[in-house]
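In: build me a model:
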Amino acid sequence: MTGKTFAEMASAIQRPRRRRITPRALIDRPRLYSLLDAHDHARLIYLHAPAGYGKTILLEQWAALCAEAGDVVAWVSLDARHHDPMIFATHLDLAFSGHPEPSAQPAETRISNWQEIVRRLCDQFANDPRRCRIVIDDAQEIHGSRALACLRTLIDEAPPEMQIVIAARADTGLPLGRLRACEEILELGPEDLSFQAEETRRYLELKGLQPANADYACLLQRRSEGWIVGIKLFCMALNHEPDNRRILENFTGERSEIADFFLEDAFSRQPADIQDFLLRSSLMERFSPALCEAALGIAGSRDLIDRCEAAGLFIQRLDDTRTWYRYHQLFGEFLRRHLQDRMPRLTAPIYRRAAEWLTGTGNHVEAFHCALRGQEPMLAADILDRTCDELFALGLQPMVQSMAEKLPSHILALYPRLTLSLAWRLNSQWRFSDAKSLVAVAERRLGEMAQAPDADHALLRRLQLVVAHRSAQIAHSSYDIEPLEARCVEMLGSQPEFDSDPDLMASFHNSLHYAQREQFQFGRIDQLEARAREQLARSGGDQGLVFTAAIAGSSHLLMGQTARAKATFEAGLAVAQRISGRHDPLGAVVATALAAVHYECDEIAEARSLIDHYVPLMTSAGLVEQLLHGWITQARLHLLDNEVDAGIATLEEAAQFGSKQELDRLRIGASVEHLRILLGQGRLEEASRLARRRGLTTHRAAEATRGRQRFTVLDGEVAMACCHLMAASDRLLDALRLARQWRSFVSGAQAHYATVEWDILVAELLLLSGERLSAQRALSHALAHAAPAQLVRRFVDAREPVATLLRQMLHSGTGMERASDQFRTKLAARIDPAPAGENEGEDDDLAIFGRITNREVEILSMVASGLPNRQIGDQLGLTEGTVKWYLQQIYDKLGIRNRKLAVGRAQRLGVIA
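Out: Okay, the predicted model is just below:
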C-alpha cells in the first residue's frame, strides 16, 4: 500500500460506518457528564465494561454536548476490518475530515504509511484553538492486532488539545501503567457506568412505567446491580405483564429475556474451556484461583480467570490483589441454571469440595452455605458447630441464628454446642419458651453422648456448664432474681473449668451484678464490674463490654451517681458503634438508658435525639432494661410536649410487648408509669381499673411487709404506684406507712436515686395529711440527695401539692440549705418561684392571710356552686385528696375552717363572684 495517493487509498477500502452524534432517547446522566468534564485535561478517557452498560450511548450524549460547545469530535467504531493499521488510520482521518468524497483529496497526495496519517492529524490540531476529541468505540476489536500500535502512537503523540476517548467491552491490550502514574487517564468501569437508584427511577418514568411501590425502583436497581440492559429488559417485560411485584420477584438471570442476552452476547461466543469454567465456577458466590483448583477439578484456573476478565464476561474483582472474584448476580444465576440443565450431577461434588477447602482456610460461613447447597446438611451442621463460639465472640449472633435455622431440626438436635448457642440468641430476643426448649434438647443430647463408649468427658463437662449458663440467662431475662443470684454464686464459686472460658465468666459476673443490684445490694457491684471487664479483656469480646456497661451504668444511676452512669453508658455506646455502626440494635442496649439519664438531668435535647434514633431499633434483641428505659423516657417526652394520649399509647405498646414476650419486668414497669400519668390527670377510675387489670393491687409489694427481707427494684416501683393509688382513694395513712417503710429501706441501702423519689412521695402524702412542716423536711431531704446527681426532672415533673411547696421553698429559701447553689439555680430556672398572675386581682385585705392562686379560685368557685370534692377533681384533672389539700391551703389563707364560711369570705373580698 506504500506510495498510493489518498484518493486511491480511500477508494480501495470499505467506507467507515457513519456515527450520528445525537443523543438517543435515554435519560441524561449529569453525574457522568460532570465526571468527564472534570477530567478535561486527561490525555485518555477509558470506558471498560461488559455489554449492556451504556458505554456507547453515554459517549454519544456527551459527544453531542461537546460538539454543541464548539469542540471538534470525531467518531470511529471498530470491527474486524480495523486489524489493518492503515485502514484504522485512514478511517480515523476520514472521520476527522467530515467524510469527504475521495476525489476531494489532491491526486498527488501520497500516503506512505499509517504513521504519516497519525502524525499529520496530530500536527493539524496542535495549534488549533478548539478542543479535539477522538471517540473510538468497540476498541476491543483490535486487541492483539497490528492496529494496536497505531492507537498507541496516537495516544502517545496526541497534542494537549487532543483527547482520546476509548470504549471497550473487553481488554484492548493497551499499556496503561504510565498514563495512570502520570494521572493522565480517567477510567470508568461497570461500577461507574451502572445506573444508580435515582437514574433507575428516572428511566422508569421516561418509559411511562410507575412501579406499584416506590421501593421497587431501588429493588430493581439492586437486583440488576444497575446493569442498564437488565433494566431495559425488565421494562420490556412490564409492557407484556404489568404486575410489577410478580415480575420483580422473578427477575433473575434465569428469566428468558436475560438468559437469551447472556447466551447470545456472552456465553456462546466463548471457547469450550471457558464455557466449562464459567459454568462450574458460578456455583460459588465468590471464587479465587486456589478455590477453583480445589473445587472444580480444573487446572490452570488463574489463566482461565484472566481470560474471562479479558473477554469482558461480567466478572468483577473483589480486591486489589486479583485474588477474589465474583460474577454479576444475574450472570451467575444464568450460568447456574445452564449448568443444572446440562450437567446436574456436577453440582454436589463441587459444593462438597468447596466446603472442605473453605473450612480449611477459615472461611467457615461460606463453607457452611456451600455444604447446604451441596445437600450436605450434616457437613454444614458440623462446620457451624465447630465455629459457633468463635462467631458469637465476634458479635455475629444474628448470622449464627440465621444459619442454624436453615438446618433440619433433627440434625440441629445432634449438636448441643450449637443448640446452646442458638438458645442464648433466642433468649436475648426474649423468646424464652423457645430458648428453654433448646436447652432441654441439649441436655437430652448430652445424656445420650455420655453413654457412648468413646465419650469426650472433658467436652461434656464444659457443655454442662454452658447449660447452667443458659439457664441463668433465661432467669436473668425472666426477672427470676433470687434463683439467678443463687445460680451465679454457685457457678462462680465451684466451677474452675470456667477459667478457660472468659466470655462465660464475664456473663456470670454481669448476671450476679444485675441480681444484687436489683435487690439493692451495692456492696460488690464495683468488684463484679471489674471482674467482668477483666474476663472480656482476656477473650477480646468487645460486644460483652456493651452489656457490662448497660448493667453497671444502671447501678450507678440507682445509686445517684449520674455523672458516672453517663460516662459508663457513653463508653458502651462508643464500643457498640465501633463494632456495628450507629444503625445497629447493639447500640440500643445502652443508648436508651443514657437517654433516661439525660432526661433526669433535664438535658432534653440529648434525651430526645437518642430516643428518636434508638427506640425503633431496640426491640430486636438485648436486655429488658433497654426496652423499659426506651419506652418510659419516650412517654415522658410526650408528656413534656403536652401529648398525653401519645405518652399513654407508648406505654400501652410497651405493656403489650411485655405480655406477648412474657416480660413481667417490662409489663409491670410500663403499667406503673401508665398509672402515674392517669393519676396525675385526675383519672382515678381509669387508674383503678388499670391497676386491677395489670395485677398491681395484688402484687406482693402492694402492702407493707416488714417481715420480708429481700425487696427488688420492681417491688419498689409497684409499691410507689400503690401508694399513689391509696392516696387518691383517701387511704393516706396506709400510703404514708408503706412509703415511709420503703424510704427507710432504700435510704439504708444507699440507693440515692430511689431515696429522692420516695422522699418526694412522702412529702406529697404529708401535705395531703396537713403536715406541712414535715412535708417540707421530707422535700428538703430529697433536694439534698438530688443536688449532687443533678436530678432536676424529679422536681420539675412533681405534681401538686409538691409543686406548690417547692415554689414556696425556692421563693423563701427555707429548706433549701442542703442543696447546692448550682442546683437551686437550675431549679429556679425551671420552676418559677412566683408564677405570674397568682396575686392579680386580689384585695389588699387578703395579704395578711396569703395569696389566692388561680387554681384555688377555680376550686372556690366550684365549691360555691355546690360541687363535691370528687366532681371538682374530675373536672380539673385532680385526685380527691389533692382537692382537699387545696381547700386546706384556702382555709389557711382566709383564716376560716368552714367550707361555707370560706366561700362567703371569698365572695366578700371579691375573689369569686
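
In: CA only for contacts and neighbour counts going forward, please
Out: Noted.

In: ok now stretch 801-817, how far from the chain's centre?
Out: Its chain's C-alpha centre and that of stretch 801-817 lie 46 Å apart, by C-alpha atoms, centre = their mean, to the nearest Å.

In: can you list contacts of it?
Out: 760, 763-764, 767-768, 776-777, 779-780, 783, 795-796, 824, 828, 831-834, 882, 885-886 (C-alpha atoms under 8 Å, 6 or more residues apart in numbering).

In: one more to put side by side:
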Amino acid sequence: MVARPRLSRLLSRSAAAAVTLLSAGAGCGKTLAAAGWLAGGADGRCAAWLTLDETDNDPATFWYDVLLALQVADAVPAGSQLGLGAVTRPSVLVLDDVHELREPAALDALGRLVEHRGPALRLVLATRADPAIRLHRLRVSGRLAEIRADALAFDAAEARQLFARHGLRLTTPQLRALLERTQGWAVGLRLAAMSVDPADVGGGIAGFTGDQPPVADYLAAEVLDRHPPEVQEFLLRTSVAERISGALADTLTDGTRGRHTLERLAGDDGLVVALDRRREWYRYHPLLRQMLHHRLSTDNPPLAAEMERRQAIWYGQHGAPVEAVRRASVARDWDLVARLLVDAALPRLLSPEAPALVAAVQPVAEQALRDPSMARLICSAAVRFHRHEYAAMDRDVGDARRRLGSVPADLRVSADVALTVFEAAAARARGRPSDLVGAGAHALALLEHAAAPDFAAAPEYRVIVLNGLGIGHLWCGHRQEANEYLLAAAGEAERLDFELPYVSALSHLAVADAVHGELDTAAERARHAVALAERHPPALPANTSAAYLSLALVHLQRAEWRDAGRAIALAAAASDDESDRSARLAVAAIQMRLLVEEGHTGQALAIGARLREQMLAGDAYTGLLAGWVVAAEAEALVAAGRLPAVLDGPAPGGRAQLCVARARLVAGQSGQAETMARALAGDPAADLETSVEARVLLALIAEHRRHDHAAVEALTEALALAEPEHVRRPFLILRDRLGALLRRQQQLVGGSADFVEDLLAHLVPPDGPAGSPLAEPLTDRELIVLRYLPTLRSNSEIGEDLFVTVNTVKAHLKSLYRKLGVANRRDAVRRGRALGFL
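Out: Model (predicted):
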C-alpha cells in the first residue's frame, strides 16, 4: 500500500458534492484511493463499504447488501427496514465495482439510491465506466464530483515510493521512462516493480512492455476478454495505429461505427483516451496497444501487414504522406513505399519532417546495393540527398533513370519529376547553375502535364522546381528570369505553407535585390527569411546562407563594415553543409571585397585565385559569380597599386570596368577613364552601385580638368541616385580626392544635405572597417554550441540537448575557441557578441 495523500485531499475537497464518481479503467487505483481516504478518517464520517458483484443485478440483493453495509458501519440502527432516512449520522457509502451493475432494474435501483440517499449520506461510486443513470442532473446542479484516470495516475513521487517498497532505486531518467510507458497506470507500475531485477534495473525497464506475459495476461483478462468478440476484433485491428480516428478505424475494420465504438471504449475503461475536445482522435494506453499489436502480429501476421498497408494508404489520402510512408515501410511493402514517396512525400525532405521520412525509407534504401530496383534506388537517393552525399545520390539517380521505362504508367511522371529534382540538387551542390536551369525546365514541363488529382505532391514539386530555376538564373546572371521564378516560388510556397522553400526563395530574391541596389527591400526580405528559418534550427544552414549573403551586400554598399563582417561570417557558417556550391563561392567573393576595404589585398587576391580555379571546374565562371570575382580582384589590384595588371587584364562586367576606369584615372589617362565611366553611367542595365560610382568618377574627372559645373552636375546625379538606398561605398573609394568636392557640393547645392553630411562623417576616420570576418568560418554546429555558452549550461547538458556526447561538445568547443582566437568560455561569449553571433 502506497499512501497517496493528494488523492485523499481530492476526495475530501469533493465532500460538498452529494455523490463522488471515481471512474477509471482496470488497475487505475480506484479501490485503494477510496480505502486510503477511509483509513484516514473520511473527514469524520461513518464509513460503509460495499463491493458489488454479478448477484447485485437482482434489485432485492442490491438493496439487501446496501442496507447490510450501512448497518455494519453503524450508519443505521440494526433491524432498520431499508429506510435511508434513518441515516442521521454523517456517513459515506463507497460502492465499489459499480460497472458490475448491467441490468436495467439494478441500474434503476442505483439511480433511486443516488436520488433518495438522504442529506446525511454521501456516496462514492468507484467504476470502470460511468453507470447508465441520470448523472447529468447531479452534474448540472453541482452535486456531482468526478475523479477520473488522469487524477488517479501516479506522479513521480508516488511512483518512486512504490519502487522503493520493492527495494528498487531508480534514476530520474529511468523513472521518467516508466512513467511515460505506463502513463502513471497503477497496475502497470506495480507489474513493472515486480518484474524488474534489482541487479539489472536498466535491462528490466527496457524489457518492460505490453507483450510481457504478466502485463499481457492482466490486460487480456481485465480488458480485452471483457468485451464482446466484435469489439475485441476492433481493438486488435486498430492496434496498428499509434493514434486512431473514427474514419481510420472504419478503414481498418471495414465498418461504419468506428467513432461510436471509440467513444464507448473511452467511456468504459480509461485505457482509451480522447486526444482532442472534439473527440475525433484517440489513443490506446501504450501497454494495451503493445499487447494488442503483439497478439495480432503473432496470431495473424498477414492481417497485421494488411492493416499497416490500409493505414499507409489512408494517411496518403488524408494529407500525411510521411506517416503514410512510415506505415508502408512497417508493412515491408517496398513498392508502396516508393509510390507514396514520389507521389506525395518526397518534397517533405525540405521540411522539418525530413528526419522522420528518411528513417521511414532507410530500410528500403539499405537494400539498393543487393537489389537495385527502382523503388530501392529512389529511396536510397532520398537518404543520400538528406545526408548531402551527392556523388552517391547521383549514381542512384542514374541507375533509377535507366529503369524509368519499367515504372507503371500512372507513376512515371512523378518518378521522373523526383529524379529531376535530385539531379537539380546535384547541380546546385556542384555549382553548375546552367545544369540547374536545365533540370528545372525539364521538371516544369513534366509538371505542367501532370494530373493533379493523381499526383498529390505536384504543387510542392512545382515550388521546389520554380525555386531551383530562380536560383540557377540568378547565378547565371539572368536577373529578370530569376525574379520571375523566385517570386512565383515564394508566392506558391507561402500559399502552401511550405516554409523552407519559401525561406530559400525569399533569401535569393534578397540577393537579387541587393545586387541591383534595392537595399531596403533586400534587407527586409533577408531578415524575414532568417526569422522564418529560425523556427526550424536543424534546417537553418541550407536556407539562410543567401539571406546573410544579401545582408553582407547591403552593408558593404552602405559602408557598414562591422555589420558586413558579421553577415559574411554567418553566411559562411550557413553554407557549410555542401548543398550549394554557388552560395559558398559567392560568400568568398564578397569576403574578398571586405578584405580589400580592410587593406588585406594580398589575402583577397589569394582567395580570388582559388575561386577562379574552383569555378573553372564548373560553369559558375560564366555568370554573376565570375563578375564578382573579377571585380574584386580588380579592386584589390587597384588598392595595391598594381595598375598595369588591371589595365592589361580582362575585365568583364560593369564593376570590373569601373576598376579599370579608376586605374586609368589614377594613371593619368583621364580621357579613357571618362569614356569608360560615361558608358557605364549611361548603361540602363547597370546596377545602382555601378551607376553611382560611374558618376562619382565623372565628377572627379571633371574636377581634375577644372570643369566645375560638370563636376557639380555629375556629383548631384550620383547623390540623387545613392541617397534613397543610403549607398555610401562609391563615395569612399577615392576618399582623399572626394572630400573637398563634397564640401563644395554642400556649399553650392542645397539638395541631399543630410546625406552629404553623413558621407563626410564617414570620410573623416581613415581607419576603414571596424570589424573583420573570421579567417575560418564557424560551422553550423559550432554556432549552435556558441549560442549555448551564455546559458551557463554544462557541457554534458549541452550534449543532452544536442543528442551528442560530452566529448563531441568538447571537440566543438576546442575548434570554436581556436577560430575565435580565445582561450575560455567567457571570452568566447564576448567575442561572439562582438561579431554579432549572439
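
In: about what we covered before: show me which of the contacts of stretch 801-817 of structure 1 are buried.
Out: By neighbour count, with 16 or more other C-alpha atoms under 10 Å, those hold 760, 763-764, 767-768, 776-777, 779-780, 783, 795-796, 824, 828, 831, 833, 882, 885-886 as buried.

In: can you list contacts of the strand or helix carrying Ile87 of structure 1?
Out: Assigned by DSSP states H and E, Ile87 of structure 1 belongs to helix 85-96. The contact list for helix 85-96 of structure 1, computed with C-alpha under 8 Å, 6+ apart, reads 9-10, 13, 15-16, 73-76, 81-82, 100, 113-114, 117-118, 121, 146-150.

In: got a ChimeraX select line for the buried ones in those?
Out: Typed into ChimeraX, the line below selects the buried ones among the contacts of helix 85-96 of structure 1, using 16+ other C-alpha under 10 Å:
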select :9,10,16,73,74,75,76,82,113,114,117,118,121,147,148,150
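
In: which of the contacts of helix 85-96 of structure 1 fall in helices?
Out: Met9, Ala10, Trp114, Ile117, Val118, Leu121, Ala147, Leu148, Ala149, Cys150 (DSSP state H).

In: and the closest residue in space to the fourth one that isn't next to it in sequence, how far from Phe508 of structure 1?
Out: Think Ile117 of structure 1. Nearest residue to Ile117 of structure 1, sequence neighbours excluded (C-alpha to C-alpha, 6 or more residues apart in numbering): Ala89, at 6.3 Å. Computed as C-alpha to C-alpha, to the nearest Å, the Ala89 of structure 1 to Phe508 of structure 1 distance reads 79 Å.

In: one more: Ala530 of structure 1?
Out: 13 Å.

In: and the longest helix for structure 1?
Out: Max-length helix for structure 1 by DSSP H is helix 457-478.

In: on contacts alone, who are the packing partners of it?
Out: Contacting helix 457-478 of structure 1 under the criterion 3 or more C-alpha pairs under 8 Å, 6 or more residues apart in numbering; DSSP states H and E are the following elements: helix 416-428, helix 432-450, helix 481-494, helix 502-518.

In: in stretch 146-163 of structure 2, what's buried?
Out: For stretch 146-163 of structure 2, using 16+ other C-alpha under 10 Å, the buried residues are 146-149, 151-154, 158-163.

In: ok, stretch 330-346 of structure 1 next?
Out: For stretch 330-346 of structure 1, the neighbour count (16+ other C-alpha under 10 Å) marks Leu330, Phe331, Gly332, Glu333, Phe334, Leu335, Arg336, Arg337, His338, Leu339 as buried.

In: check contacts around the fifth one.
Out: With C-alpha under 8 Å, 6+ apart as the criterion, the residues that contact Phe334 of structure 1 are Thr252, Gly253, Glu254, Ile258, Ala259, Phe262.

In: quick check: it is in a strand.
Out: No - applying DSSP: H, G, I helix; E, B strand; the rest coil, one finds Phe334 of structure 1 to be helix, outside a strand.

In: any idea what it aligns with in structure 2?
Out: Residue pairing (TM-score structural alignment): Phe334 of structure 1 is matched to Met291 of structure 2.

In: contacts for the host helix or strand of Gln174 of structure 2 next, please.
Out: Per DSSP H and E, Gln174 of structure 2 falls inside helix 172-182. Residues outside helix 172-182 of structure 2 that contact it (C-alpha under 8 Å, 6+ apart): Asp155, Ala156, Ala159, Arg160, Gly188, Leu189, Gly202, Ile205, His285, Pro286, Leu287.
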